[in-house]
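Trainee: Just to be clear, the model below is a prediction. Sequence and coordinates:
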Amino acid sequence: MRFFNRITLQTPESVELEFTLAGIGNRAYALLIDYIVWGLILIIFLIAWVFLSIQFIDVIEDLIGSDTQLELWLVSIQLLISFFIYVGYFVFFETLWQGQTPGKRYVKIRVIRDDGRPARLQQATLRALLRPVDDLFFMGVFFIALGKREKRIGDWVAGTVVIQEEQPLTAANVSVSESATTLANQLQTQADLSRLLPDDFAVIREYLQRRDGMTAEARTQLSRQLATQVKDIISLENVPQKVTANVFLEAVYLAYQQQSSSRYSG
């Protein structure tokens, strides 16, 4: 019996990735945490706004006398800024933290696009703008509970899904060369492996697992394409000479696992 729904997404490199969906319980827990954090931010803003508004009204009354319309304008501006804080909270964190908010990071779930890539500013903005619609009469809960991909309205419009974070595990059928092991040790100091996301690692792992079943031409083309993209992601200036794309990907695969193992063990 499977307690969590899993989905398979296809990346632009035609690699299929399998993810575990976050589930309505995890998403509700993360949202509760986010609302608590957002509420604290809003309370601080409101306290500061009330203090500044009183000072501003006193100054205006000394100059032109009492004006009830001024108070209405201040209330309208307050509501508008509060809405921007509400939307901006989710947009800011999901863009900065690769699809995670403080709540999602604590619960270990993350927003990704339908092609397996991390959510960007466009997706985060659409999800945030439609969140009030999803919260209205619990429409989001209804869509998540009944949909196979557990998407709320914001997810459907933005083209995103919410998945569980999974610690990468070593695949038994991934073979690496000795030269890749040597290069992996060099990458630990020469490259920024922290920029490599779990989804990026999964793409590399899927390729290494399936490369033996590919034609030589397809294997060469895909390995070079992946190696170029990975090189840019990890900010590696130069790849050692005579290192093939396959060996480079093997080295990145090993280096990422070594870094993950040391991080989790520490």
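Mentor: That came through fine.
Trainee: from here on, contacts and neighbour counts on C-alpha atoms
Mentor: Fine.
Trainee: Which strand or helix spans the nearest residue to Leu169 once chain neighbours are set aside?
Mentor: In space, and not counting its chain neighbours, Leu169 is closest to Gln257: 8.0 Å by CA to CA, 6 or more residues apart in numbering. Following DSSP states H and E, one finds Gln257 within helix 245-265.
Trainee: can you check Val176 too?
Mentor: Counting by DSSP H and E, Val176 is found in no helix or strand.
Trainee: Against Phe138, how distant is it?
Mentor: 50 Å (CA to CA, to the nearest Å).
Trainee: same question, Leu80
Mentor: Counting by CA to CA, the gap from Leu80 to Phe138 is 23 Å.
Trainee: go on, Val230?
Mentor: For Val230, the distance to Phe138 equals 41 Å [CA to CA].
Trainee: what does Leu226 give?
Mentor: Taken as CA to CA, the span from Leu226 to Phe138 is 42 Å.
Trainee: Equivalent analysis for Val157, please.
Mentor: Distance from Val157 to Phe138, by CA to CA: 17 Å.
Trainee: Spatially central, which residue of this structure would that be?
Mentor: Centroid-nearest residue in the chain: Gly99, 2.0 Å away (criterion: CA atoms, centre = their mean).
Trainee: I'd assumed that one was in a helix, is it?
Mentor: No - Gly99 is assigned coil when assessed by DSSP: H, G, I helix; E, B strand; the rest coil, not a helix.
Trainee: ok, and the closest non-adjacent residue to it?
Mentor: Leaving out its chain neighbours, the residue that sits closest to Gly99 by CA to CA, 6+ apart is Val111, at 4.5 Å.
Trainee: what separates the one you found from Ser82, distance-wise?
Mentor: Val111 is 24 Å from Ser82, where distance means CA to CA.
Trainee: quick one, which of the two is more surrounded?
Mentor: Between Val111 and Ser82, counted using other CA atoms under 10 Å, the more crowded position is Val111 (28 against 17).
Trainee: residues in contact with that one?
Mentor: 94, 98-100, 118-119, 160-163 (CA atoms under 8 Å, 6 or more residues apart in numbering).
Trainee: Where does it fall, secondary structure wise?
Mentor: With DSSP H and E as criterion, Val111 is part of strand 109-113.
Trainee: chain center to that strand: distance?
Mentor: How far strand 109-113 lies from its chain's middle: 5 Å, per CA atoms, centre = their mean, to the nearest Å.
Trainee: Could you do stretch 30-38 as well?
Mentor: 17 Å.
Trainee: Give me the contact list for it.
Mentor: 86, 89, 101-104, 106-107.
Trainee: go again using 6 Å as the cut-off
Mentor: With contact meaning CA atoms under 6 Å, 6 or more residues apart in numbering, stretch 30-38 is reached by 103-104, 107.
Trainee: let's bring in a second one:
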Amino acid sequence: MVTGEAVALELRPARLPSRALAVLLDLVAGMAVYVVVTIALVAATASLDEAARAAISIALFVLVLVGGPILVETLSHGRSLGKTACGLRVVRDDGGPIRFRHALVRGLIGVIEILMTFGVVACVASLVSARGRRLGDVFAGTLVVRERVPAGQAGFVPPPPPWLAGRFSGLDLSAVPDGLWLAVRQYLTRMGQLDPRVGWSMAERLAADLAERTGAPVPPGAPPAAYLAAVVQERQVREARRAFGHGPAGGGGAAGAAGPAGGAPPSYPAATVAPGVRPAAYPSVDQGAAVRGERAVPPQEESSADRPSTGFAPPA
């Protein structure tokens, strides 16, 4: 999931208890509407024969208890009354908003696995599925996720340095597994709590794994943590385009990834602090050495008086 600020959130799939509560609230609301409309129709069709009243009752059941949830999920992009109350949302497998066909398949199969079997089939399928999906989700290609995350659980992911922003706009990220993305995000949100040597070692290992799967090595002179943040930012930009149809302004874009004419490496500006960038998030690097392709002086070779305390000093 991506917020309006194009921040990728590691939302977990909704499990059986929260989904069951959401379905219960939806059924209570649907039954209340069904009873009210039924009473009104009984009074209005008192002069009709029994066959006509039976046909109207069946049509009312289909419209309210089957068509109603489909219409609500389509118009609200996956948020019914119960799901909104429980902080849940139905999304496609790729994270995008659902459309009418997804809500239609979920609603039709839900009649069998929820209404006709009193939810037994849906409960069994949700318990068996690794992501808590019922049969309607499997056939529709959807997933119910937790949309709300407590503020204390949403860690701050530092943005990359300005000279790395947009550098990886043409990178192929399809081979990176979800487990590695989660590990990188957890590292970036907690790197300030790690021992300096341990943090630097973890960043190098994660950067090596990410470079192996993307084919883009760490730029010369760039700290591995800055490389991780730059690739994560590129993933956020792409998820924003996929979810909202356009990417957020700024962030480098393709222009930041392309070098000057003739294939020469881009001339990176001196390290500056952009708005929202934490100055001590990454070790200082020799930008000139990075441009020339030379090895930058690692943090442990700098004097202790000049080296900032960043939490990323490599082992001595």
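Mentor: Structure's in. What do you need? These numbers were taken from a predicted model, which means no experiment stands behind them.
Trainee: With both chains overlaid, what TM-score comes out?
Mentor: Overlay of the two chains. TM-score (TM-score structural alignment, normalised by the length of structure 1): 0.57; 190 aligned residues with a CA RMSD of 4.1 Å.
Trainee: picking up where we left off before, pick out whichever of Val230 and Phe138 of structure 1 has more residues nearby.
Mentor: More crowded of Val230 of structure 1 and Phe138, by other CA under 10 Å: Val230, with 21 against 11.
Trainee: Where does that one sit: helix, strand or coil?
Mentor: Classified using three-state DSSP, Val230 of structure 1 is helix.
Trainee: Surely Gln100 of structure 1 and Glu94 touch.
Mentor: Yes - contact status for Gln100 of structure 1 versus Glu94: in contact at 4.7 Å, counting by CA atoms under 6 Å.
Trainee: re the thing from before, report the inter-axis angle for the helix or strand following the strand holding Val111 of structure 1 versus strand 109-113.
Mentor: Of the helices and strands lying after strand 109-113 of structure 1 in sequence (DSSP H and E), the nearest is helix 121-135. Interaxial angle, helix 121-135 of structure 1 versus strand 109-113 (axes from the mean of the first three to the mean of the last three CA atoms, to 10 degrees): 120 degrees.
Trainee: Could you give me the buried positions within helix 121-135 of structure 1?
Mentor: Neighbour-count burial for helix 121-135 of structure 1, counted by 16 or more other CA atoms under 10 Å, picks out 121, 123-132, 134.
Trainee: So which other helices or strands are in contact with it?
Mentor: Applying 3 or more CA pairs under 6 Å, 6 or more residues apart in numbering; DSSP states H and E, one finds that helix 121-135 of structure 1 contacts helix 68-96, helix 153-158.
Trainee: ok, and what's touching it?
Mentor: For helix 121-135 of structure 1, the external contacting residues (CA under 6 Å, 6+ apart) are 87, 91, 94-95, 140, 154, 158.
Trainee: Format those residues as JSON lines; extra columns: distance to Thr170 of structure 1.
Mentor: Shown next, in JSON lines, are the contacts of helix 121-135 of structure 1 (distance: CA to CA, whole Å):
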{"residue": "Val87", "distance to Thr170 of structure 1": "39"}
{"residue": "Val91", "distance to Thr170 of structure 1": "34"}
{"residue": "Glu94", "distance to Thr170 of structure 1": "28"}
{"residue": "Thr95", "distance to Thr170 of structure 1": "29"}
{"residue": "Gly140", "distance to Thr170 of structure 1": "36"}
{"residue": "Gly154", "distance to Thr170 of structure 1": "35"}
{"residue": "Ala158", "distance to Thr170 of structure 1": "33"}
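Trainee: Could you count how many residues lie near the residue mapped onto Ser80 of structure 2 from structure 1?
Mentor: Aligned counterpart of Ser80 of structure 2 in structure 1: Thr101 (TM-score structural alignment). For Thr101 of structure 1, the count of nearby residues is 26 (other CA under 10 Å).
Trainee: roughly how far apart are Thr101 of structure 1 and Ile54 of structure 1?
Mentor: Relative to Ile54 of structure 1, Thr101 of structure 1 is positioned 34 Å away (CA to CA).
Trainee: go on, Met214 of structure 1?
Mentor: 71 Å.
Trainee: And Ile43 of structure 1, by the same measure?
Mentor: To Ile54 of structure 1, Ile43 of structure 1 is 17 Å away according to CA to CA.
Trainee: now Ala184 of structure 1
Mentor: Counting by CA to CA - Ala184 of structure 1 and Ile54 of structure 1 are separated by 62 Å.
Trainee: Among these two, which residue is more densely surrounded?
Mentor: More neighbours sit around Ala184 than around the other of Ala184 of structure 1 and Ile54, counting by other CA under 10 Å; the figures are 25 against 12.
Trainee: OK, contacts around the more buried one?
Mentor: Going by CA under 6 Å, 6+ apart, Ala184 of structure 1 touches 251, 254-255.
Trainee: From those, pick the one nearest Arg6 of structure 1.
Mentor: Taking CA to CA as the measure, Arg6 of structure 1 lies nearest Leu254 of these, at 26.1 Å.
Trainee: Distance from stretch 109-125 of structure 1 to the middle of the chain?
Mentor: Worked out by CA atoms, centre = their mean, stretch 109-125 of structure 1 lies 6 Å from the chain centre.
Trainee: ah, wrong one, I meant stretch 87-98 of structure 2
Mentor: In terms of CA atoms, centre = their mean, the centre of stretch 87-98 of structure 2 is found 10 Å from the chain centre.
Trainee: just stretch 225-234 of structure 2 next, same as before
Mentor: Worked out by CA atoms, centre = their mean, stretch 225-234 of structure 2 lies 16 Å from the chain centre.
Trainee: Tell me where the stretch 101-250 of structure 2 has helices.
Mentor: Ranges of helices in the stretch 101-250 of structure 2, per DSSP state H, counting those that start in this stretch, are 120-128, 135-140, 178-190, 196-214, 224-244.
Trainee: Now do the first one against helix 100-110: the angle between them, please.
Mentor: So that's helix 120-128 of structure 2. 110 degrees.
Trainee: Can you list the buried residues in helix 120-128 of structure 2?
Mentor: For helix 120-128 of structure 2, the neighbour count (16+ other CA under 10 Å) marks 121-126 as buried.
Trainee: most packed of the helices and strands packed on helix 121-135 of structure 1?
Mentor: Greatest average neighbour count among these goes to helix 153-158 (a mean of 20), per mean count of other CA atoms under 10 Å.
Trainee: in structure 2, what residues pair with it?
Mentor: With TM-score structural alignment applied, helix 153-158 of structure 1 matches the range 135-140 in structure 2.
Trainee: Nice, that's everything, thank you.
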